[in-house]
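**Q** quick check, what structure comes out for this input:
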Amino acid sequence: MRALEKLGLFKQQVTLLNPEPLGLRINVFIQVSLEKQVEDALLRFEQAISERPEVMECYLMTGDADYLLRVVMPDMQTLERFIVDHLTKIPGISNIRSSFALKQVRYKTALPLPSSGLTLADPDDVATDWR
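**A** Predicted structure coming up:
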């Protein structure tokens, strides 16, 4: 671990909490499509989503939807309020589709590092805007 730290590979250190005892029982995956995939629309959406604490992950995607969000919620009423009061208010959204996780089969945060040692990427090829 110290060697990884010296190489500057730590993004941050956190403690992972169990969401269920905290009342966060619902994992929802939300696909969002935008009217236009232009830079200002993408940035506006990303800024708005970055301010929402219930959004655990947000990915810019290829395929049918422009973004995939993972949000955690205590109940359906809170999800409805999030969608109606926040998500639908973001300018430029054309479609919202939600899917509920029935069961978490696997969740991990450890990266699949090779057991034979690390080979670091060229720093010029690595994105530095970790979010």
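
**Q** only C-alpha atoms from now on, for both contacts and neighbour counts.
**A** Will do.

**Q** find the centremost residue of the chain, please.
**A** Glu57 (1.0 Å; CA atoms, centre = their mean).

**Q** show me what contacts the residue nearest to it when sequence neighbours are not counted?
**A** Once flanking residues are discounted, Glu57 sits nearest to Arg70: 5.1 Å by CA to CA, 6 or more residues apart in numbering. By CA atoms under 8 Å, 6 or more residues apart in numbering, Arg70 lies in contact with 27-30, 55-58.

**Q** shouldn't the residue nearest to the centre of the chain be within a strand?
**A** Yes - counting by DSSP: H, G, I helix; E, B strand; the rest coil, Glu57 is part of a strand.

**Q** quick one on the thing from earlier: secondary structure class for the residue nearest to Glu57?
**A** At Arg70, secondary structure determined by three-state DSSP is strand.

**Q** just to check, the residue nearest to the centre of the chain is in contact with Tyr67?
**A** No - taking contacts as CA atoms under 8 Å, Glu57 lies outside contact range of Tyr67: 10.1 Å.

**Q** shared neighbours, these two?
**A** Common neighbours of Glu57 and Tyr67 (CA under 8 Å, 6+ apart) do not exist.

**Q** next, the structure of the following sequence, for comparison with the previous one:
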Amino acid sequence: MTGFELTDQDRRILALLQRDGRISNQDLAERTAMSTSACWRRVKALEEAGIIARYVALVDARRAGMAFHAIVLVKLSRHSRDHVVNFIAEVQRREEVLDCFATTGESDYHLRVLCPDLDAYNDFLDNFLFGLPGVANVHTNMVLKQIKHETAVSFG
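**A** Predicted structure coming up:
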């Protein structure tokens, strides 16, 4: 993204698209005081620069039957290149893992994991996570209640 300078109009476009990814180009142009062609070109430039990474539908996990939500802290026994590369590749393949962060502190990685229920989570642990080479310790923090969840990046 180097060299791409966000303008105030870009920020307005991004804010509107984050609220409603299905907004028409015409409505987006009207709300940003741009012509439809200029707005379309700006959105395309934001996509090509990787600032707009993708368009998605936000799903209510509980209503979709995914009731078990946890933050999982993982510590590796060694930080050999092979263990780290393997861990990252395997975690990226798992649909249960919504987010994976390499972190500082006592744990090396924080995972946000979503499963239908506790049995499915135990299966994820037993048949996947515990079997990964280099995994020394796994600590599960079960999410009791979601207080705040945002996907939009704020521009002030």
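
**Q** now the strands: where do they sit in structure 1?
**A** For structure 1, the strands defined by DSSP state E occupy 26-34, 55-60, 67-73, 93-100.

**Q** and the first one, which stretch of structure 2?
**A** With TM-score structural alignment applied, strand 26-34 of structure 1 matches the range 68-76 in structure 2.

**Q** comparing the matching stretch with structure 1, how large is the average distance?
**A** Once fitted to structure 1, stretch 68-76 of structure 2 is off its aligned match by 0.7 Å on average (mean CA distance after the TM-score superposition for structure 1).

**Q** all helices of structure 2, in order?
**A** For structure 2, the helices defined by DSSP state H occupy 8-19, 25-31, 36-48, 81-93, 118-127.

**Q** to Lys145 of structure 2, which of those helices lies closest?
**A** Closest to Lys145 of structure 2 of the helices of structure 2, according to CA to CA: helix 118-127, at 15.8 Å.

**Q** now check structure 2 for the residue matching Ser50 of structure 1.
**A** Aligned against structure 2 by TM-score structural alignment, Ser50 of structure 1 finds its counterpart in Gln92.

**Q** kindly report the same for Ile90 of structure 1.
**A** Alignment note (TM-score structural alignment): Ile90 of structure 1 maps to Leu132 of structure 2.

**Q** again, but for Leu111 of structure 1
**A** Using TM-score structural alignment, Leu111 of structure 1 lines up with Val153 in structure 2.

**Q** what sits against the closest residue to Val97 of structure 2 other than its chain neighbours?
**A** Nearest non-adjacent residue to Val97 of structure 2, counting by CA to CA, 6+ apart: Val113, 4.6 Å away. When contacts are counted by CA under 8 Å, 6+ apart, Val113 of structure 2 is found next to 69-72, 96-99.

**Q** of the residues you listed, which is the most crowded?
**A** Ranked by the number of neighbours (other CA atoms under 10 Å), the contacts of Val113 of structure 2 place His69 first, at 24 neighbours.

**Q** got the contact list for the closest residue to that one other than its chain neighbours?
**A** Once flanking residues are discounted, His69 of structure 2 sits nearest to Leu114: 4.6 Å by CA to CA, 6+ apart. Counting by CA under 8 Å, 6+ apart, Leu114 of structure 2 touches 66-70, 96-98.

**Q** could you single out the nearest of these to Leu118 of structure 2?
**A** Phe68 (6.2 Å).
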